[in-house]
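Q: predicted model, plus sequence, below.
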Amino acid sequence: MSDGAFYGRQKADPQKDIKILNKVIQDKTFSPVHLLYGAEDYLRLQFRDSLCEAMGAVKGSLAFDRFIGPDTQPERIIDLAETLPFMAERRVILIEDSGWFEDACPVIEEYIDQGVCESTSIVFCEKKADKRLKLYKTVAKCGLVSEFPEQTEATIAVWLAGRLKKLGTPISSNDAAYMVSVAGTDMLALSNECEKLSAYCLEKGSVSHDDIDAICTRRLEDRVFDMCDAVALGNKDQALGLYYDLVALKESPYKILVLITRHYDTLLKIKDLEVRGQGDGVICKKVGKPEFTMKKYKRQTGGYSLDELKSALNLCTDADMAVKTGQMTDRISLDTLMVRLTCSRK
């Protein structure tokens, strides 16, 4: 077994985590225990598969065991970990969504702390992990922890451009950022959108703004943006029409309510910064939006005073509270909110 050059390193930079894990996979310098965790499913699961494959943990191998869910028995894991691999260099045990890094698992903590069998590697793949727990600290000390948080829009745009380039249909950085704004930040969904776009554009050899509009599935946030745009411009019929389209698509009423609230919160922040004389660059940084979206946002804020946006946001928070306190169902609360927002515009 390799000496594991990265054992015990506790890191706060997810991008460094990815670079280190890539090198571990490339050099096969595996740790006795790995923890892969974070909200970005696409990257976490991609690295889970790459790591396990590099370790020789292929489907059907007699030296590969996989456990999923909170019912996983720690004693069973230890028994397997202490069993020599059959017809393989290493025994690999993959444990997914155990919940042990959110609650605790003293049995596994003690086992890892005392030292995993030299011929075994344990891989944990979890959505969440509490860094304060002893199990997390033990794995960080004895093995390698890799975090995969949700990526920023800018990071995803760079990744997306690289993926399309590999598929033979390059895209400009501006259009990559636009695609993220249209299709969302779910990297798994974006990967599928890349495949569709590449197939559509393969003959001409590149992806354009118009191709994105023609092929990509628009995310819910984008549809809500258009609906709020119509509200801001006083187009009541269009706004309600877009709203009823969302309802017809069976989108969650509460999710729509949350997105509307978030949108008006963003508008209020932008308007406040505008009133204070801040430029687009500063505003984008403060509200976490790409600069090319400012023109659209400012078209909306231009239709409101600061007080009007505060009132609109209050309507949103009142609607949210009505749902949470059981005064209204999410659908009735959302219907009421849309009527109030559209009627408040002249």
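A: Received, thanks.

Q: contacts and neighbour counts: CA atoms only from here.
A: OK.

Q: can you tell me which residues contact residue 72?
A: By CA atoms under 8 Å, 6 or more residues apart in numbering, residue 72 lies in contact with residue 98.

Q: repeat for the one 10 residues further on
A: Applying CA under 8 Å, 6+ apart, one finds that residue 82 lies in contact with 116-117, 120.

Q: go again using 6 Å as the cut-off
A: Shown in contact with residue 82 (CA atoms under 6 Å, 6 or more residues apart in numbering): residue 117.

Q: and the comparison structure, right after this:
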Amino acid sequence: MISIWKDIENKKFSNIYLLFGKESFFIKETKRKLLENVLTEEEMDFNFSSYDLEETPIELTLEDAETLPFLGERRLVFLHNPIFLTAEKSKDKAEKMEHHLKKLEKYLEEPAPFSVIVFIAPYEKLDERKKLTKLLKKKATVLEAKKLNEQELKKWIVEIAKRNEIEMSNEAIEQLLILAGTDLLQLTNEVEKLSLYASNTGKIDVEMVQKLTSRSLEQDIFSIVDRILKRKIDEALRIYYDLLKQKEEPIKILAIIASQFRLIYQVKELSRRGYGQPQIAGAIKVHPFRVKLAAGQARDFSEQELMRIIDLLAQCDYEMKTSSMKKEMIIEMLLFKLHRS
């Protein structure tokens, strides 16, 4: 992936790219690099096109790709949502769209030498049984934008830090994942910021990560739950009061607390049934790193305790919708009850 980006930055372009997968950061970053390097600003108006293949037939987009560039050397064509590469069901409007795929097959065999055509397929997987899929993967430079597992995320963080000539300890990397989550864009931004701060020393440590990392609401809720587990109610309340100062809605805070405890319960129950953490992540469709953290928290609860907490959360939700008591106070009382659980 990074090698593909380096080639683009060095003006070594393929005539055909295939970007597929659910990790939007990789797709957006590749598109950005292509836009910045294939065309100049002056050429953009004349030689860049973007199509949605759920609304435009492929043969029209190929006509564009085969048109000589105007006032420039290349054309750049983005083709979004090539649903015909998958086994997924199309939307209603796409079902009415007929694509002459034989023309696409012919184009792939002999692409226009002056065009860079980019298929952008935001799908988990393509239908490998299809002749067209096989041909496209053979002829194109392929970037699979898949979600990274924990080890791959750590390697990614190390690479970003190294690019900035910064070292980062394993403890600091672990802490960053806990505080910032697994979103690649946020992780990249945080490492860039930390690298700038550490430019004098050349090293990022745990203390620096704890001090400077921007926390998402979900990560702050995780911290609240973690403080409750450690019987540190004062710290849990401090995080909660900070969220209120940031104008976070109590009902939203409650929803995320409930979501975290449901996750803990699901992980505990599936572990009891013999599922491994990767299997659990696949079954409940969350990142494996979140499963790992939830598994650590689940060890501090019995199944009965978790069920009682889930009941408390349901009662709290009911009170928020029916009681005249201030919503902020309802959650404060909930935190004290969780502390005593």
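A: On my side now, so go ahead. Bear in mind that the values here come from a model prediction, so they are computed numbers and not experimental data.

Q: please state their TM-score.
A: Once superposed, chain against chain, the TM-score is 0.69 (TM-score structural alignment, normalised by the length of structure 2); 314 aligned residues with a CA RMSD of 4.7 Å.

Q: residue 306 of structure 1: how many residues sit nearby?
A: For residue 306 of structure 1, the neighbour count with other CA atoms under 10 Å is 18.

Q: that one corresponds to which position in structure 2?
A: Using TM-score structural alignment, the partner of residue 306 of structure 1 in structure 2 is residue 303.

Q: now its match: closest residue in space that isn't a chain neighbour?
A: Closest residue to residue 303 of structure 2 apart from its sequence neighbours, by CA to CA, 6 or more residues apart in numbering: residue 265 at 7.3 Å.

Q: translate the one you found into the numbering of structure 1.
A: Checking TM-score structural alignment: residue 265 of structure 2 goes with residue 268.

Q: regarding that match, what is its secondary structure?
A: Here residue 268 of structure 1 takes the helix state, with states given by DSSP: H, G, I helix; E, B strand; the rest coil.

Q: quick one: which helix or strand includes residue 185 of structure 1?
A: Secondary structure from DSSP states H and E places residue 185 of structure 1 outside every helix and strand.

Q: no no, residue 50 of structure 1
A: Using DSSP H and E, residue 50 of structure 1 falls in helix 41-54.

Q: now do the next helix or strand after that helix: distance to the chain's middle.
A: Counting by DSSP H and E, the element after helix 41-54 of structure 1 in chain order, helix or strand, is strand 64-68. Centre-to-centre, strand 64-68 of structure 1 and its host chain are 25 Å apart (CA atoms, centre = their mean, to the nearest Å).

Q: okay, buried residues for strand 64-68 of structure 1 please.
A: Neighbour-count burial for strand 64-68 of structure 1, counted by 16 or more other CA atoms under 10 Å, picks out 64-65, 67.

Q: repeat that for stretch 127-141 of structure 1.
A: 127-129, 133-141.

Q: just the ones of those in helices?
A: 134-141 (DSSP state H).

Q: quick revisit: same list (the buried residues of strand 64-68 of structure 1) but as a markdown table, adding distance to residue 244 of structure 1.
A: A markdown table is the format used below for these (distance: CA to CA, whole Å):
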| residue | distance to residue 244 of structure 1 |
| --- | --- |
| 64 | 50 |
| 65 | 49 |
| 67 | 44 |
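
Q: circling back: and of the buried residues of stretch 127-141 of structure 1, the nearest to residue 253 of structure 1?
A: residue 127 (26.0 Å; CA to CA).
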